[in-house]
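Student: What follows is a protein structure lacking sequence information:
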């Protein structure tokens, strides 16, 4: 059973900076507006030392991976339901090779709201719904094509990062998602390189960023939520 609808929503909500820069490289249709988008997203907040996602990666680390210097960093904080998205956009000399980083972190103002860890479980480990088979004459071929497309775009487990990691995307755009403790990391790499190369680069940056995640003051100290489980097995690269 495919979880394409929920994963598509996740991509639309979190990959906006990457989609903007990558759209210059390949023509693609605009994603449909969600209900929240129609009403208008919550205004971004000014980051401070407690919420500056740009502290997770240095300019030098970006330059090593992208072979270009970082001209500017743009941090921001975006409320996202019950938690916040701490974001940083690293603009390189060639804008299409820029890097987008985001960290889903608990919102101190909403301690009882949906946590990033719970959000992760809902997105990557949803319960399998029971669906009746519907056979419609003349639509079997079209359904098979849709199923193949969804298979290509479904989250792919990535080994060796955090508690779990997945690559979500396609040949044109995509992002690496990594769960660690009470937060999850998202990294998207710009450039016209093959998807496998972008995954490799995103993994290299994620390894460095994860070493600094726990140092962000916004994250609760001394808490190990891993014991709560995720409702699924450990991610493994395929």
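Tutor: Good, I have the coordinates. As the structure is a prediction and not an experimental result, all values here were calculated from the model.

Student: Please count neighbours and contacts with C-alpha atoms only from this point.
Tutor: Will do.

Student: List of residues touching the helix or strand containing residue 84?
Tutor: Following DSSP states H and E, the helix or strand that holds residue 84 is strand 83-92. Residues outside strand 83-92 that contact it (C-alpha atoms under 8 Å, 6 or more residues apart in numbering) are 17, 47, 51-54, 59, 62, 68-79, 97-107, 110, 113-116.

Student: Presented hereafter is structure B, for comparison with structure A:
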């Protein structure tokens, strides 16, 4: 099987200032590109800055490293196991039902 070829992606080219403005409700004042390894994976990122810092948007592109053979998908599955999310959601749903049930039970009791 052929090794994947690493291709540097310009994260700042994936969104336009107009798209950020339509989402955030204010103009983009600049972009800050950078590239570095995140958890051993080649990554590029871009921060679209706005007047209000909390409205700035960051885009991060992480790729498989063809030299090491590390795969982003495997790393994600090991870091965030799919069943863990389902277990958390089931646990939260059960808690909500219990709270709702105790409220309804107490509200239906005759005074």
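Tutor: Yep, it's here. Fair warning: this is a prediction, and the values are worked out from it, not measured in the lab.

Student: Provide the aligned range in structure 2 for the strand holding residue 84 of structure 1.
Tutor: Taken onto structure 2 by TM-score structural alignment, strand 83-92 of structure 1 occupies residues 41-50 there.

Student: Please point out which parts of the matching stretch sit buried.
Tutor: Residues of stretch 41-50 of structure 2 classed as buried under the neighbour-count rule (16 or more other C-alpha atoms under 10 Å) are 41-50.

Student: now stretch 91-99 of structure 1
Tutor: By 16+ other C-alpha under 10 Å, the buried positions in stretch 91-99 of structure 1 come out as 91-92, 95-99.

Student: May I see these arranged in CSV, with distance to residue 179 of structure 1 as well?
Tutor: As requested, the buried residues of stretch 91-99 of structure 1 are exported to CSV (distance: C-alpha to C-alpha, whole Å):
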residue, distance to residue 179 of structure 1
91, 25
92, 27
95, 28
96, 27
97, 25
98, 23
99, 19
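
Student: So which of those residues belong to strands?
Tutor: With strands defined by DSSP state E, the entries of the buried residues of stretch 91-99 of structure 1 inside them are 91-92, 99.

Student: quick one: the biggest helix by length in structure 1 aligns where in structure 2?
Tutor: With DSSP state H setting the assignment, residue counts place helix 195-213 as the longest helix in structure 1. Correspondence between helix 195-213 of structure 1 and structure 2 is not established for any residue, with TM-score structural alignment as the criterion.
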